[in-house]
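Engineer: With the sequence up front, the predicted model follows.
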Amino acid sequence: MNRVEVVGVTHRGRVRPANEDTIAVAGFLSAVPEGEPVRLTVSSTRPVTCLVADGLGGHADGARASRLAAQVIVDASPTFADSAAIVAAVHRADANLYAESGHPLPRGAMGTTVVVLTVSGADATCVNVGDSRCYLLRDGLLVQLSRDDSPPPSRPGPAAPTGRVTQTLGGRLTPAPIHPHVQRLSTIAGDRFLLCSDGLTDYLPVDDVENCLTGGGRPDDVVRDLLRRTLDAGGGDNVSALLVTILE
């Protein structure tokens, strides 16, 4: 039996006119009041899959792209017995975006990033394409499980957000191969995973993220605090976060 608690929130931010992010938990896609966290406790014998998809701003139909990709992955999620099945679903989502957008497009094909976390028994698998992230908090230590598809820094020192990614689902005039990043690990009760779009991590330093997660607050309060801090820091992009806690 897989038992997890998930608190999720999505918000358009303080600048963007619309929200192009999509969040999904155990088959449910985001259709919630903007900015209000929602909590779900999931008990299932099937794998439990959560994801954040961030539609590409400035491309055609970013919101549609993130929702379509999320729907393809969610529909396949009951069969996620291993990482190969998750990767195959991500590839199908990529192909569907190109099929739906058609060619040529004057503004480019619609595209999205995605980060997926599947919990199955005592194992978890993280798969990502783009710069939406997944972190694990265990024993007070925060570790990034996902891998950013971002351009290398132009100069030594901490890399500033570029707003560009080197790999996405869709998002190009002609289809290009994608190579999803995969991270597998064993879970223990009390593990916390944070899935988020770059609208959070571009504005909130990782130390602040860690402080929020280790502060001992209830998951609902932690997610509210993450959103508040991000908006206070400028909130220049859509913001989405899922906090996943392993109960058993």
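Structural biologist: Yes, it's here.

Engineer: from here on, contacts and neighbour counts on C-alpha atoms
Structural biologist: Will do.

Engineer: list the contacts for the residue nearest to residue 236 when sequence neighbours are not counted?
Structural biologist: Leaving aside its sequence neighbours, residue 236 sits nearest to residue 15 (Cα to Cα, 6 or more residues apart in numbering; 5.1 Å). With contact taken as Cα atoms under 8 Å, 6 or more residues apart in numbering, residue 15 is in contact with 235-237.

Engineer: distance of residue 174 from residue 104?
Structural biologist: 8 Å (Cα to Cα, to the nearest Å).

Engineer: which residue of the protein sits farthest from its center?
Structural biologist: residue 104 (28.4 Å; Cα atoms, centre = their mean).

Engineer: That residue contacts residue 173, correct?
Structural biologist: Yes: assessed by Cα atoms under 8 Å, residue 104 is found in contact with residue 173 at 6.6 Å.

Engineer: quick one: which of the contacts of residue 15 has the most company?
Structural biologist: Using other Cα atoms under 10 Å as the neighbour test, the contacts of residue 15 are led by residue 237, with 27 neighbours.

Engineer: Spell out the residue ranges of the strands in this protein.
Structural biologist: Assigned by DSSP state E, the strands in the chain fall at 2-11, 21-25, 28-29, 38-44, 48-55, 111-120, 123-129, 133-138, 141-144, 169-170, 181-186, 192-196, 239-246.

Engineer: between these, which one is nearest to residue 95?
Structural biologist: Residue 95 sits nearest to strand 169-170 of all those, at 7.4 Å, using Cα to Cα.

Engineer: Please state the offset of that closest one from the chain centre?
Structural biologist: Centroid displacement of strand 169-170 relative to its chain, using Cα atoms, centre = their mean, to the nearest Å, is 14 Å.

Engineer: Which other helices and strands does it contact?
Structural biologist: helix 83-101, strand 111-120 (3 or more Cα pairs under 8 Å, 6 or more residues apart in numbering; DSSP states H and E).

Engineer: Quick check: which of these is nearest to residue 182?
Structural biologist: When the helices and strands packed on strand 169-170 are ranked by proximity to residue 182 (Cα to Cα), helix 83-101 comes first, at 7.3 Å.

Engineer: list the buried ones in the closest one?
Structural biologist: 83, 86-87, 89-98, 101 (16 or more other Cα atoms under 10 Å).

Engineer: The residue nearest to the spatial centre of the chain: what's its closest spatial neighbour, skipping adjacent residues?
Structural biologist: Centroid-nearest residue in the chain, with Cα atoms, centre = their mean: residue 52, separated by 2.8 Å. The spatially closest residue to residue 52, leaving aside those adjacent along the chain, is residue 23, at 4.6 Å (Cα to Cα, 6+ apart).

Engineer: take a look at this one as well, against the first:
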Amino acid sequence: MRYVTVTALSHPGLIREHNEDSLVAGPWTLCGTVTENPQTLVFPLGSPLVVAVADGMGGQPGGEVASALAVRHLASYGPTLDSEEAVRDALKLCNHAVYAAAERDPTLLTMGTTVAGAVVLPDSLLVFNVGDSRVLDATSDGLRQVSVDDSPPLPPGRRTTSLVTQSLGGSDRYSAITPHVTTSPLATGCRYLVCTDGLTDPVPEDALDGLLRAHDDGRAAFELWKSAIEAGGPDNITLALIGVGGTSDTLG
């Protein structure tokens, strides 16, 4: 039997007072909650399975509200996300939902969130993002980013930036988005890391790759979180490890 494992963890880090990150795995959502112990869920491979993280934009009101709205909408749309077009439409609806909520409550004006994730289908993976949260493919040749950062060009010698060029919400008036959505083949044994920049900003990609090579599932998620904490834990840390298991080498 073919199946998908999702191991998730979310933590505020060492500096932030609140966790403004949210996460969705199938019908399960985790919003503004602390889970120092990784949680592993197992799903049968078949119907579309959405796994995503949303990072509420710091320094603006209602980041946790925006991120929760995004993942709850994705959870409800999840079973219908069977194509790139369906994913793009769902993300655009999420964007509308964030702006609509801010319009109803003036204290939430300019709230916004990034989002990144994947929809697991029987023979392929739909990778998507808006903003700078990431999806990384843990290949045998090393960690490979398959999402596209919506960030301005970095000056020489600088590896990170807190600026984003696109988000769900985030402005005082409605702004349309152009989601990044791509399709990748799926194979038994493949692993993907979906995470907010609270992990990728303080921890270099080669360090993430080393930890994923050394550990599986819950231990890997714990060690990834620990690496961000040891690097100062400057931001909320949310991650989900997607694994595909089963009895055949390829799916389809």
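Structural biologist: All right, it came through fine. As the structure is a computational prediction, the values presented were derived from the model and not from experiment.

Engineer: follow-up on the earlier one: now do the residue nearest to residue 236 of the first structure against residue 112 of the first structure, distance only.
Structural biologist: For residue 15 of the first structure relative to residue 112 of the first structure (Cα to Cα), the value is 19 Å.

Engineer: what separates the residue nearest to residue 52 of the first structure from residue 155 of the first structure, distance-wise?
Structural biologist: Per Cα to Cα, residue 23 of the first structure is found 34 Å from residue 155 of the first structure.

Engineer: Between these two, tell me which one has more neighbours.
Structural biologist: More crowded of residue 23 of the first structure and residue 155, by other Cα under 10 Å: residue 23, with 28 against 7.

Engineer: Identify the residues contacting that one.
Structural biologist: Neighbours of residue 23 of the first structure in contact, by Cα under 8 Å, 6+ apart: 8, 10, 29-30, 50-53, 70, 240-242.

Engineer: what does residue 77 of the first structure give?
Structural biologist: 27, 47-49, 86.

Engineer: Buried only: go through these for me.
Structural biologist: Buried among the contacts of residue 77 of the first structure (16+ other Cα under 10 Å): 27, 47-49, 86.

Engineer: I'd like to know which of those is nearest to residue 224 of the first structure.
Structural biologist: So of those, ranked by how close each gets to residue 224 of the first structure (Cα to Cα), first place is residue 49, at 22.1 Å.

Engineer: rewinding a little: columns distance to residue 65 of the first structure on top of the contacts of residue 15 of the first structure, output as JSON lines?
Structural biologist: JSON lines is the format used below for the contacts of residue 15 of the first structure (distance: Cα to Cα, whole Å):
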{"residue": "235", "distance to residue 65 of the first structure": "22"}
{"residue": "236", "distance to residue 65 of the first structure": "20"}
{"residue": "237", "distance to residue 65 of the first structure": "17"}
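
Engineer: Can you show me which of these carry over to the second structure?
Structural biologist: For the contacts of residue 15 of the first structure, the subset whose aligned partners also touch in the second structure (both residues aligned by TM-score structural alignment, their matches' Cα atoms under 8 Å) is 235-237.

Engineer: how close does residue 52 of the second structure get to residue 26 of the second structure?
Structural biologist: 9 Å.

Engineer: Next, count neighbours for the residue lying closest to residue 194 of the second structure once chain neighbours are set aside.
Structural biologist: Nearest residue to residue 194 of the second structure, sequence neighbours excluded (Cα to Cα, 6+ apart): residue 135, at 4.5 Å. Close neighbours of residue 135 of the second structure, defined as other Cα under 10 Å, add up to 28.

Engineer: these two touch, right, residue 135 of the second structure and residue 143?
Structural biologist: No: judged on Cα under 8 Å, residue 135 of the second structure makes no contact with residue 143 at a distance of 10.1 Å.

Engineer: my read: residue 182 of the second structure touches residue 128, true?
Structural biologist: Yes: here residue 182 of the second structure reaches residue 128: they are 6.6 Å apart, a contact under Cα under 8 Å.

Engineer: more neighbours, these two?
Structural biologist: Taking other Cα under 10 Å, residue 182 of the second structure and residue 128 do not tie; residue 128 has more neighbours (25 against 17).

Engineer: for that one, what are its contacts?
Structural biologist: Contacts of residue 128 of the second structure (Cα under 8 Å, 6+ apart): 87, 116-118, 135, 147, 179-182.

Engineer: Give the burial count for the residue lying closest to residue 136 of the first structure once chain neighbours are set aside, as a bare number.
Structural biologist: Once flanking residues are discounted, residue 136 of the first structure sits nearest to residue 193: 4.5 Å by Cα to Cα, 6+ apart. Neighbours of residue 193 of the first structure under the rule other Cα under 10 Å: 23.

Engineer: What separation is there between residue 193 of the first structure and residue 223 of the first structure?
Structural biologist: 12 Å.

Engineer: so what sits against both of those two?
Structural biologist: Joint contacts of residue 193 of the first structure and residue 223 (Cα under 8 Å, 6+ apart) are 242-243.

Engineer: just to revisit the earlier point, quick one: which two of the buried residues of helix 83-101 of the first structure are the most distant?
Structural biologist: Spatially, the most separated pair among these is 83 and 101, at 27.5 Å (Cα to Cα).
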